[in-house]
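# all I have is the shape, not the residue letters:
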């Protein structure tokens, strides 16, 4: 069980780290006037 929780935690961290720059880019593309 412990290794399953560890694997889930790693996947969650990877997902969060991957989503942060994606959301920043999405916000920048949806609001070009503010990003300029």
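Here it is on my side, so go on. Please read all numbers here as calculations on a predicted model, not as lab measurements.

# contacts, neighbours, all on C-alpha from now
Will do.

# what about residue 28, which helix or strand?
Following DSSP states H and E, one finds residue 28 within helix 2-30.

# show me what that helix is packed against.
Helix 2-30 sits against no helix or strand, with contacts defined as 3 or more CA pairs under 8 Å, 6 or more residues apart in numbering; DSSP states H and E.

# that helix: which residues count as buried?
Within helix 2-30, no residue is scored as buried using 16 or more other CA atoms under 10 Å.

# following it, which helix or strand shows up next?
Immediately after helix 2-30, counting by DSSP H and E, sits helix 32-35.

# A further structure is provided below for comparison with the first:
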């Protein structure tokens, strides 16, 4: 259970990091354009 919870949290953090990076990249392109 604990291992599964840690895996879920790690996955959520990874997804959050990807989304954040994408949003920043889109914002940077919009600002540059």
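Yep, that arrived. Nothing here was measured: the structure is a model prediction, and the numbers come from that model.

# ok so, going back, so where in the second structure does the helix holding residue 28 of the first structure end up aligned?
Using TM-score structural alignment, helix 2-30 of the first structure corresponds to residues 3-31 of the second structure.

# that stretch: average distance to aligned residues in the first structure?
With mean CA distance after the TM-score superposition for the first structure, stretch 3-31 of the second structure departs from the first structure by a mean of 0.9 Å once superposed.

# related to what we said a few turns ago, ok now the helix holding residue 28 of the first structure, how far from the chain's centre?
3 Å (CA atoms, centre = their mean, to the nearest Å).

# next one: residue 24 of the second structure from residue 18 of the second structure, what distance?
10 Å (CA to CA, to the nearest Å).

# ditto for residue 6 of the second structure
18 Å.

# now swap in residue 9 of the second structure and tell me
14 Å.

# equivalent analysis for residue 33 of the second structure, please.
22 Å.

# distance check, the residue nearest the centre of the first structure against residue 35 of the first structure.
Taking CA atoms, centre = their mean as the criterion, residue 19 is the residue nearest the geometric centre of the first structure, at 1.6 Å. Going from residue 19 of the first structure to residue 35 of the first structure by CA to CA gives 19 Å.

# equivalent analysis for residue 9 of the first structure, please.
Applying CA to CA, the value for residue 9 of the first structure to residue 35 of the first structure is 33 Å.

# that'll do, ta.
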